[in-house]
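Colleague: sharing a sequence plus its predicted fold:
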Amino acid sequence: MSSLHESGSKASLQDGSKHDQSHEQLAPDDGSWQKKVHVFAQWLLKWINAHDATSWTAGNASGYKTGHEAGKQLGHLEGRKQGHDEGRQQGHDEGREVGLREGFDSGHEAGFEEGKLVLDLNPGARSTDIAPGVDINLFESFDFPISPELEQRIRDDIRAKLPDYQQPTEPQWQMILSRHPSTYIVAGAGSGKSTTMVLRLLVLRHYLNVPEDLITVVTFTRDSRFDFISKVIKVFKLWEIPMDEKRGKTFVRTFHSRILDFFAWSPSLQGSKAFEFLSKDATAEDEEPENVLDVRLNVRQLDLMNRCYQNLFESSEKFRNLIIELVKYSTYIGEPLNPEDPEHAKRIAVIKKCSRRDRETCEAAEALWHKAGHWPMPGVTTDLVPIKLKGETFYANGYAEDLQALVVLGVDRSEPDTVTVENGKTKLSLAMNMRRLFFRLFYSQRVLYFTNYEEAMCSLETLRGQVSEVPKFGYQVDGDIRPAPIMPAFHSAASFLENLGLDVAEAIKGMSFTKRDMDRKFFEALGLFWPAFEDFLADQSPKIFTFNKMFAMYSEHAEENLSKLPESVLKSQMVTLVDEFQDCGANTISWLRGVLTELRLRRVEYRSSQGSIYPSLMAVGDDWQSIYGWRGSSPKFFQQFESYFPSPSSLRILMQQNFRSQQMVIDAAESIVKHTRSIGDKHGLAGHPDMIGLNIPVQLWRRDDQRLVDLVNEHYEAGEEVMVLSRSRSTLDEVSKKLSRTLQRARWEKNADHIRLMTYHGSKGLEADAVFLVGDCEQLSSSDWRNQAYALAGLVMNGEARAYDVAQGEEVMRLAYVAITRAKVNCYWFLDPPKPASKGFPRASAKIDKDQAFFIDYRR
């Protein structure tokens, strides 16, 4: 039995590899099948009585014992083997864990020590973006080669050659000796910036040996250009450097004279003329206007515009229909007003008084039209037509039966604002404004209102469908103070958009107007006219371009045009110095950025005797004196100079000493302008020896022309220079008449320049011992389309919804600052009482702090 189990077990093990899984299940290798066979055999023998009972019992007992021993032995062997196998596996697993732990600790320690001695060849995550960055700087990384030894030599020479009162201050020295490729100087009123700029020019030309044909100094006005040249001549003479006006004009330029050089090199553009430079006489030499920011169209310029206007009116039905709609609108007395609006309450309260003088007012206007030869008009009755407005009697000058409209005559702009009614008590212009207001408030029928002698007849013909020639009419764009003839109105709006760096047609596409807003028609017509006008000018012989078109052709966006420029044209701006930088518009900024970019792309370099010099920019300005926003300039470009002119190294300098005014004049002016957004850390300090210690407050007076005349005479008698300033030319005309005897005396005594009358804008850059301000600096209107243009041009500074209106509110404060700081010693400010219907617009006088010692108020 024992051998059977063993042999069976062995057979099973030996044959296991020869049988599939089903065979292994029929003949299990654990010996159980042998036991079953033995039991079956025992049962069979017993059933057939084939064995002896006693023998069977004895054999059974003997076999049981033998089998038990054999099974025990076999079970021991199998159990030992199974226990060994399981113990071995468990020991292997536990030993492996211990080994891993010990091996990791040992390996980590060894690797850590080795890692201290070995550098990672690829530290950190390996980047998949391997493209190098783009250098956006407009300048090379360089320093002007002014060594310490050269600096000392410059300082010694200036100390020796200039008188004590002209010795530079420390901030001025920083400007003169700047080594940075980009420098901007915040130079307050009277800071001596022009003289300092001349000394910087001296360093470039004399000590660094930079040729004049590599230098461009940019000034803003024609007068300031020649004033700067005269200063250069005087200073250079002290260093025995040859210089005269002709030579100075080659490198002291205005932006507008400089851009002409960009057209002179091209065979197809040679001889091109600037529209703004065209003289009124075609046979005369073209000349640069004093200030292109304040250009008035002359006869020749208007003739070109009118010829294009005529062509387009005849050739374009769409344009013609738009113009006819504008003509109809322009002849109406105005949009109806709401009598319930509280804004009109104070004016309505005087309607009875206005009614009493209305016949006289109507007849006075009619007399002017008759004298000018424009009254009566065909098809219009000449008898005064009485009507009732809120129960009071007013008059129209006539009635056009075919148009079923009253005709009311206004005052033509050519008439002086001196005609009066009520025995001289009331200006005719004021009386006319009041009666027009009442018509708009209380009369709902059709009224034709004419305010221009030349345009009235043409407008009547257009209304009657009898267009014999292109309509000439006036239109008042939203935000303008008064109507302007249609061509100047087109020119003004287009120039504003282009000064902001916008294309006229594209900008108009980006605007939106309410359905009933007539400006929608105006700008649609302008969008058709302006591209046609540019084409018309380009077809002339020689070609004519507006300055804005010229700047746009070489702006930072015109890379291809810039790339074609000869290096000789570009190299003139290797070293560029710009004065009055705060008056730059987006168009000139874009052009300047384009030029500097192209210079850098070409790697232009000048090797001076002291070392290499690359293109650079020095900008001088004062954001407190930015006063041409209404023409499209913005102080933003100066306030954010480093973002518009990125540089590896940029230097900001504050020049705060004022060598013109006494301290109270400075403080009074700053108290007005400090409420605006501006460059921080500024405060002017009196620096002239004669002004230090003077403390004379700015005097505030109610408008009193006789007192003004007396004070002007007093200062003139004392031998002082006097300036009388106002925002309004009509106000200056009034004051001029009052000062006629004094002005005549000054001319007779050959001191005509001792008394000057000019606008606040015109006074910029000038000075006088005593300055008289007549009238407030007040924002006069709001402009929806200009607000939209500001947004399109990216001139919104703090996310404000009406950015242009906000900018204009700040500009009136800056205008007052400019006016006050013209004074050396005495400043008088004559103010009218605030108007009752001022619409809440900002005005400079509202910022006067009467509690401050630098103001003294005599208005009580």
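Modeller: Ah, there it is.

Colleague: only C-alpha atoms for contact and neighbour calcs from this point on.
Modeller: Will do.

Colleague: helices or strands up against the longest strand along the chain?
Modeller: Identified as the longest strand of the chain according to DSSP state E is strand 823-831. If you count contacts as 3 or more Cα pairs under 8 Å, 6 or more residues apart in numbering; DSSP states H and E, strand 823-831 packs onto helix 663-673, strand 698-702, strand 768-774.

Colleague: same for the first one, what does it pack against?
Modeller: The contact analysis (3+ Cα pairs under 8 Å, 6+ apart) places helix 663-673 against strand 685-686, strand 698-702, helix 803-820, strand 823-831.

Colleague: what's the angle from that helix to helix 803-820?
Modeller: Interaxial angle of helix 663-673 relative to helix 803-820 (axes from the mean of the first three to the mean of the last three Cα atoms, to 10 degrees): 170 degrees.

Colleague: any buried residues in helix 663-673, and which?
Modeller: 663-673 (16 or more other Cα atoms under 10 Å).

Colleague: not counting its own residues, what contacts that helix?
Modeller: 624, 683-686, 691-698, 810, 813-814, 816-818, 820-821, 823-827, 844, 847-849, 854-855 (Cα atoms under 8 Å, 6 or more residues apart in numbering).

Colleague: same question, stretch 69-82
Modeller: Contacts for stretch 69-82 (Cα under 8 Å, 6+ apart): residue 2.

Colleague: contacts for the longest strand of the chain, please.
Modeller: 660-662, 665, 691, 696-704, 767-776, 820.

Colleague: what do you get if the cut-off is 7 Å, keeping everything else the same?
Modeller: By Cα atoms under 7 Å, 6 or more residues apart in numbering, the residues outside strand 823-831 that reach it are 660-662, 696, 698-703, 767-776, 820.

Colleague: second one coming, line it up with the first:
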Amino acid sequence: MTSILARYRQQLTKTLTDWFPRTSLYLKGPETPPTGQPQKKTRQRKAPVAAATTVERLQGAQEQTTPSPAAIYSSDFRAKRAQEQRMRTRVEQAVAAGVIQAPSPEQWKMILAKAPATRIFAGAGSGKTTTLVLRVVFLLYYLEIPQERLTVISFTKASCEELRRQLQRVLAFWEQPLTDEAARELVRTFHSALAQLARKELGVTQWFEQLSGQPAQGDEPENGLLAGATLNDDQRGLLLEAYADCYRQEPGFRRRVHLLLGLEPPTEEIEPSPDLLQPFVLIGERQPSPLPELFYGQACFAEALGIRVGSLKSAQLECSTRDRIFLEAMQQFWRQFGKLLKERRLITFNSAFAILTDRLQKKPSRALIGRLEPFTHLLIDEFQDISPQIALWLQQVQRRLAEEKAGPSLMAIGDDWQSIYGWRGSSPELFIHFDRWFPGSTPSQVLMLGTNYRSSPPIVADGERLLAKVRQKQDKRTQAAREATPEGHGVRVTTRFDLNRQLPLLLAEIEAQRRYASEREKLERCAVMIMSRGNAALKTLNSQLERQPGIRTCTIHRAKGLQAEVAIVLDDGQPLQPHPLRNALYAASGHFQQSYDEACADEALRLSYVAVTRGVSRVLWFTRQAQVAGL
């Protein structure tokens, strides 16, 4: 009887998914939250579920509608009306003193939120940083949450430093001065927060990602490789050493490497030769690279998805024979690399996340539980950029705190429309399906910061038009706070543009836009920002562009959070080429509705959106193509 009902339910769900995708969500019911190990069942590659059109439908339909037995969050913050009124009064005084801008009604909802688990969909230019600072003030000063039980997390050292500066300035007005040391404890990157915990729990002092001949800088490690930095000589040297050791010691590794590189079968001579470092073409990668660097890159990607590289069953993955041989060789290399790191008393950030997640999931010591106190109340910025590995760690941290009756809370602030780090394992699906990862006795509260205070209405409209074909997204609309001006405009596209041949034309355009920006009534700190996906076009431009105040060049990824009067984009807006191996790893993780290639196609459109929404009053786009995708 049970099997008949199951088949009927499955058939009904499939029919509703095909014809009424939103309705089908109601049939899913409570889901088992993801755990530290990838799911073994095959991922069902169904069409992505359409997003709800309102916050209420998102809470009622998309997430579980009954309490989860594994609920982490339960009790709301006990904020009294008098506390809220005192906060509002003091904010009015801060506005009058010119310390902050007056919060909007939607920003006040974030500042005074009572739910223990809250998602804030904060669009481009929505003023989320100031709102986040005021949220911290409310928690510390009015709800009297001890500072040692609160942590604010952002992704980069630069964004953390900006948050600290604003917090110190605002708290000074509240006559609650925050020292530099206290600000560093309060606001951290994920990796500095992890490093603090790993130092005490694992005795870690050195990270592979920070390995260099230079002395360590400060007490705040950052994984520069996540920001697109290349391996340095010391890191590359350690990879080569592990590669050579594995080649000498593992006959199976030698055989697989020779197959991959198209070399004759290995002989009795087991010393590595220069041929073993010839560039290897891995389908989907931007350029050929030596095998040890490719092994490292793909293993890191797998670990970011929450996969234990040593546990991968290559025979069960949907991939080519060539990719399967690559994976098997990668696993052997990764074991040898791990041994070498242990000998050198080094560790990777990925390994530390995995070890601590496992310890928390099994039977953590009282000492480890005590060290979780700073993570009792978490405010995480740019939540759309976290990876499954980080989400699994966060889940275990807050679950243990819940079991200790500490009353944990999590406010996740982000914008799925600006999720642009899929190549390093992040996905907006974690933010969109937040309650599956961080379940509560009731669904998380969902708030929207939908007013764009940066860009003009034409730019906001063109930005949203770029996202029309994105499949995994939260359905929302943004409203421009600025008024359109006759001199401004949305995205103007120059097609079939050849940078090498038409560089003088571009330089003249940049100068014209600089003059336009200098004549504006309100001058932006940056007059003209020129962005590209990669560095090649920027290097060509910088070689001819005279250094002038107010002109900045950067990749689109590094432009996030910045703005300029005029944004100039040099890009084709195209997705990366298909990557079969990463498609297989995506499926093996069991965490995603999309394939990796589908996710990359969405991400290309989101990257274009990020570029466009850097502009205040004008956007110019130069492409080699006949058109820009989405425009």
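Modeller: Nice, thanks for sending it over. These numbers come from a predicted model, not from an experiment.

Colleague: follow-up on the earlier one: closest one of the buried residues of helix 663-673 of structure 1 to residue 167 of structure 1?
Modeller: Nearest to residue 167 of structure 1 out of the buried residues of helix 663-673 of structure 1 is residue 663 (Cα to Cα; 21.0 Å).

Colleague: still on that earlier bit, so of the helices and strands packed on helix 663-673 of structure 1, which one's packed in deepest?
Modeller: helix 803-820 (a mean of 25; mean count of other Cα atoms under 10 Å).

Colleague: against which helices or strands is it packed?
Modeller: Judged by 3 or more Cα pairs under 7 Å, 6 or more residues apart in numbering; DSSP states H and E, helix 803-820 of structure 1 is in contact with helix 663-673, helix 784-792.

Colleague: structure 2: strands as residue ranges?
Modeller: 117-122, 150-154, 187-189, 377-380, 409-414, 445-449, 451-452, 479-480, 491-494, 528-532, 551-555, 564-570, 615-622.

Colleague: dump these to a markdown table, plus distance to residue 345 of structure 2.
Modeller: Below are the strands of structure 2 laid out as a markdown table (distance: least, Cα to Cα, whole Å):
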| stretch | distance to residue 345 of structure 2 |
| --- | --- |
| strand 117-122 | 38 |
| strand 150-154 | 27 |
| strand 187-189 | 23 |
| strand 377-380 | 31 |
| strand 409-414 | 34 |
| strand 445-449 | 44 |
| strand 451-452 | 48 |
| strand 479-480 | 52 |
| strand 491-494 | 52 |
| strand 528-532 | 39 |
| strand 551-555 | 35 |
| strand 564-570 | 44 |
| strand 615-622 | 47 |
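
Colleague: so the most centrally placed residue in structure 2 versus residue 418 of structure 2, what's the distance?
Modeller: Residue closest to the mean C-alpha point of structure 2, counted by Cα atoms, centre = their mean, is residue 385 at 1.2 Å. Distance, residue 385 of structure 2 to residue 418 of structure 2, by Cα to Cα, to the nearest Å: 9 Å.

Colleague: what does residue 306 of structure 2 give?
Modeller: 22 Å.

Colleague: out of those two, which sits in the more crowded spot?
Modeller: residue 306 (28 against 24; other Cα atoms under 10 Å).

Colleague: next, the contact list for the aligned residue in structure 1 for that one, please.
Modeller: Matched to structure 1 by TM-score structural alignment, residue 306 of structure 2 sits across from residue 501. Residue 501 of structure 1 sits next to 586-587, 793 when contact means Cα under 7 Å, 6+ apart.

Colleague: tabulate those (a markdown table), appending distance to residue 40 of structure 1 and neighbour count.
Modeller: Listed next are these as a markdown table, based on distance: Cα to Cα, whole Å; neighbours: other Cα atoms under 10 Å:
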| residue | distance to residue 40 of structure 1 | neighbour count |
| --- | --- | --- |
| 586 | 116 | 23 |
| 587 | 118 | 25 |
| 793 | 111 | 17 |
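
Colleague: redo those as a markdown table? Include distance to residue 176 of structure 1.
Modeller: As requested, the contacts of residue 501 of structure 1 are exported to a markdown table (distance: Cα to Cα, whole Å):
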| residue | distance to residue 176 of structure 1 |
| --- | --- |
| 586 | 28 |
| 587 | 29 |
| 793 | 35 |
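
Colleague: count of neighbours near the equivalent of residue 227 of structure 1 over in structure 2?
Modeller: Applying TM-score structural alignment, one finds that residue 227 of structure 1 aligns to residue 162 in structure 2. Here the number of neighbours of residue 162 of structure 2 (other Cα under 10 Å) works out to 12.

Colleague: and for residue 82 of structure 2?
Modeller: Other residues lying near residue 82 of structure 2 total 10 when counted by other Cα under 10 Å.

Colleague: under the alignment, what does it map to in structure 1?
Modeller: Match for residue 82 of structure 2 (TM-score structural alignment): residue 149.

Colleague: return the distance of that match relative to residue 207 of structure 1.
Modeller: According to Cα to Cα, residue 149 of structure 1 stands 12 Å off from residue 207 of structure 1.

Colleague: shouldn't residue 243 of structure 1 be in contact with residue 233?
Modeller: Yes. Assessed by Cα atoms under 7 Å, residue 243 of structure 1 is found in contact with residue 233 at 5.5 Å.

Colleague: on that earlier part again, downstream of the longest strand of structure 1, the next helix or strand is which one?
Modeller: strand 855-857 (DSSP states H and E).

Colleague: no further queries at this time; thank you.
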